[in-house]
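[1] A predicted structure for the sequence below; I have some questions about it.
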Amino acid sequence: MRLRRCGADAMLVEVDSLDEVQAVRTALADADLPGLVELVPAARTVLASFSPGSGGLARLRPLLDTVDLSQRTASAPREVVLPVHYDGPDLELVAQTAGTDVAGVIELHTGAEYKVAFCGFAPGFGYMVGLPGALQQPRLDNPRKRVPPGSVGIAGEFTGAYPTASPGGWRLLGHTDATLFDSRREPAALLAPGDVVRFEAV
């Protein structure tokens, strides 16, 4: 575990795996640290931000010394089902790479259970782990200039859904009509780290 100061009131905790990210995030969230404003998990880091003068940052390092990086969260995760129209432009490519057909891709993708490891790239974009091995494929050689909102794709060990239109290089399997991010909603993002997600073909 490596610690890097980020300004006067934040610390970046660097670890070696997504499981360790989850262990750190859970420990800090459960610790009731004074002045904790935000915890931001990513692929190998957790950013902890505190209110100025709260004293929370000073208590962070001793707490981290007690964290068991092998621990797993014991609380029941929130479950989210995302309906998906499997009509993506890369279905044939994914099927060919996986050594199956389109029906096989859909069966693989809907048959797995995913966990939101962290959010990023765009507001409401959840990076989900749990993708079957055959679907763990590289990004496109030439990213698209515009990926439509709701597009469901895969890249490396992750699957996810684009909350808004943006450039992107993930292989697209289909699209969901779910509203993944709405600034007028509370919470604005449909998905949060720790959520368990299933995809359902419609």
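    That came through fine. Numbering: from 1, shown residues only.
[2] from now on I want contacts and neighbour counts done on CA atoms only, so please keep to that.
    Fine.
[3] starting at the chain centroid, how far to the lengthiest helix in the chain?
    In the chain, taking DSSP state H as the definition, the longest helix is helix 18-30. With Cα atoms, centre = their mean, to the nearest Å as the basis, helix 18-30 stands 14 Å off its chain's centre.
[4] now do the helix or strand harbouring L63 and helix 18-30, the angle between them.
    Here L63 sits within helix 56-64, counting by DSSP states H and E. Using axes from the mean of the first three to the mean of the last three Cα atoms, to 10 degrees, one finds that helix 56-64 and helix 18-30 are set 130 degrees apart in direction.
[5] any residues touching helix 56-64, and which ones?
    9-11, 24, 33-36, 50 (Cα atoms under 8 Å, 6 or more residues apart in numbering).
[6] just checking, next helix/strand downstream of it?
    Toward the C-terminus from helix 56-64 - assigned by DSSP H and E - lies strand 79-84.
[7] quick check: next helix or strand after that following strand?
    helix 91-98.
[8] show me what that following helix is packed up against.
    When contacts are defined as 3 or more Cα pairs under 8 Å, 6 or more residues apart in numbering; DSSP states H and E, helix 91-98 packs onto helix 102-111, strand 171-175.
[9] now for the shortest one, which elements pack on it?
    So that's strand 171-175. Short answer (3+ Cα pairs under 8 Å, 6+ apart): strand 171-175 packs on helix 91-98, strand 151-155.
[10] dropping in the other structure now:
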Amino acid sequence: MRWLPYGPDATLIECSSLEEAGAVRAVVAAAELPRVVEIVPGARTVLVAAEPGSGVLAEVRSLVEAADLDHPPAGSPREITIDVHYDGDDLDEVARTAGLSTAEVVELHTGAEYTVAFTGFAPGFGYLTGLPEPLRQSRLDTPRTRVPAGSVGLAGEFTGVYPRSSPGGWRLIGRTGTVLFDPRAERPALLSPGDRVRFRSVH
């Protein structure tokens, strides 16, 4: 783990793995330090921003270095269910590559509980961990120039939902009408790091 200054009032913590980054985020979030103004997790990093001149970053470092990162605090995650029509353009190919039927792909995808590891790429896009091993596949060799909003996809160890129309290279297995990002809402993004997510098949 490396601690890098990120301006005068923030620190970037470089972690060895996605799991370690998630544990660091959980430890800092659970402490609810009043002078920490933002925690921004990534795939292998956690950015912690503090109130100017507060000196709380030293406290953050002591907290993290003393923590048992193999058993981070669970907190009180929100539980979110997203209804999905499993009719994505790549569903048949995902099933063929995995050696499964499309019904088995749906069963695996809906049977798992996912955690929002971090957000990015587009406002409201959550990178969800917990994807069953048979469904872990590479991105498309040639990304699509347009993926419709609400498309449910998977790539590598992640699954997620495109909150708006955009280019993308994830394998699409379904679509949802759930709104992932609404800038006019009190809470614009539906998903936040640490949230638990389940997908439910609808017809």
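    Here it is on my side, so go on. Remember, predicted model here, so these are calculated numbers, not experimental data.
[11] got a TM-score for the pair?
    Laid over one another, the chains give 0.94 as their TM-score (TM-score structural alignment, normalised by the length of structure 1), with 202 aligned residues with a Cα RMSD of 1.4 Å.
[12] the residue nearest the centre of structure 2: which element?
    The residue lying closest to the centre of structure 2 (Cα atoms, centre = their mean) is Y127, at 2.6 Å. Using DSSP H and E, Y127 of structure 2 maps to strand 126-129.
[13] flag every buried residue along that strand.
    Buried residues in strand 126-129 of structure 2, counted by 16 or more other Cα atoms under 10 Å: 126-129.
[14] stretch 75-82 of structure 1 now?
    For stretch 75-82 of structure 1, by 16+ other Cα under 10 Å, it's L82.
[15] circling back: for T110 of structure 1, which of the helices and strands packed on strand 171-175 of structure 1 is the nearest?
    Comparing these against T110 of structure 1 with Cα to Cα, the closest turns out to be strand 151-155 (11.9 Å).
[16] tell me the helices and strands packed up against that closest one.
    So strand 151-155 of structure 1, by 3+ Cα pairs under 8 Å, 6+ apart, packs with strand 158-161, strand 171-175.
[17] deepest-packed of the helices and strands packed on helix 91-98 of structure 1, please.
    strand 171-175 (a mean of 24; mean count of other Cα atoms under 10 Å).
[18] quick one: that one to structure 2 mean distance?
    By mean Cα distance after the TM-score superposition for structure 1, the fitted strand 171-175 of structure 1 averages 0.4 Å away from its aligned residues in structure 2.
[19] surely R4 of structure 1 touches V15?
    No: assessed by Cα atoms under 8 Å, R4 of structure 1 is found out of contact with V15, at 11.5 Å.
[20] which one of these two has more residues nearby?
    With neighbours defined as other Cα atoms under 10 Å, R4 of structure 1 and V15 compare such that V15 has more, 19 against 11.
[21] any idea what that one aligns with in structure 2?
    Using TM-score structural alignment as the criterion, V15 of structure 1 maps onto C15 of structure 2.
[22] with distance to A95 of structure 1 added, can I get the helices and strands packed on strand 151-155 of structure 1 in JSON lines?
    Converted to JSON lines, those look like this (distance: least, Cα to Cα, whole Å):
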{"stretch": "strand 158-161", "distance to A95 of structure 1": "15"}
{"stretch": "strand 171-175", "distance to A95 of structure 1": "10"}
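[23] between these, which gets nearest to F121 of structure 1?
    strand 158-161 (11.1 Å).
[24] now the helix or strand P167 of structure 1 falls within on structure 2. Mean distance?
    If you go by DSSP H and E, P167 of structure 1 is part of strand 166-168. Compared with structure 2 after fitting, strand 166-168 of structure 1 deviates on average by 0.7 Å (mean Cα distance after the TM-score superposition for structure 1).
[25] so what's the residue nearest to the centre of structure 2 up against?
    By Cα under 8 Å, 6+ apart, the neighbours of Y127 of structure 2 are 116-120, 158-160.
[26] if we go to 10 Å?
    Shown in contact with Y127 of structure 2 (Cα atoms under 10 Å, 6 or more residues apart in numbering): 42-43, 114-121, 154-155, 157-161, 191-193.
[27] buried subset of the residues you listed?
    42-43, 114-119, 154-155, 157-161, 191-193.
[28] which SSE is the residue in structure 1 sticking out farthest from the centre in?
    Of all residues in structure 1, G53 has its C-alpha farthest from the mean position, at 31.3 Å, by Cα atoms, centre = their mean. For G53 of structure 1, there is no helix or strand it lies in under DSSP H and E.
[29] any idea how far it is from L36 of structure 1?
    Using Cα to Cα, to the nearest Å, G53 of structure 1 is found at 11 Å from L36 of structure 1.
[30] what sits in contact with each of the two?
    Shared contacts of G53 of structure 1 and L36, counting by Cα under 10 Å, 6+ apart, come down to D9.
[31] so who does T97 of structure 1 touch?
    91, 134-138.
[32] in TSV: those residues, plus secondary structure and neighbour count.
    Conversion of the contacts of T97 of structure 1 to TSV gives the following (DSSP: H, G, I helix; E, B strand; the rest coil; neighbours: other Cα atoms under 10 Å):
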residue	secondary structure	neighbour count
L91	helix	21
A134	helix	15
L135	helix	22
Q136	coil	18
Q137	coil	18
P138	coil	15
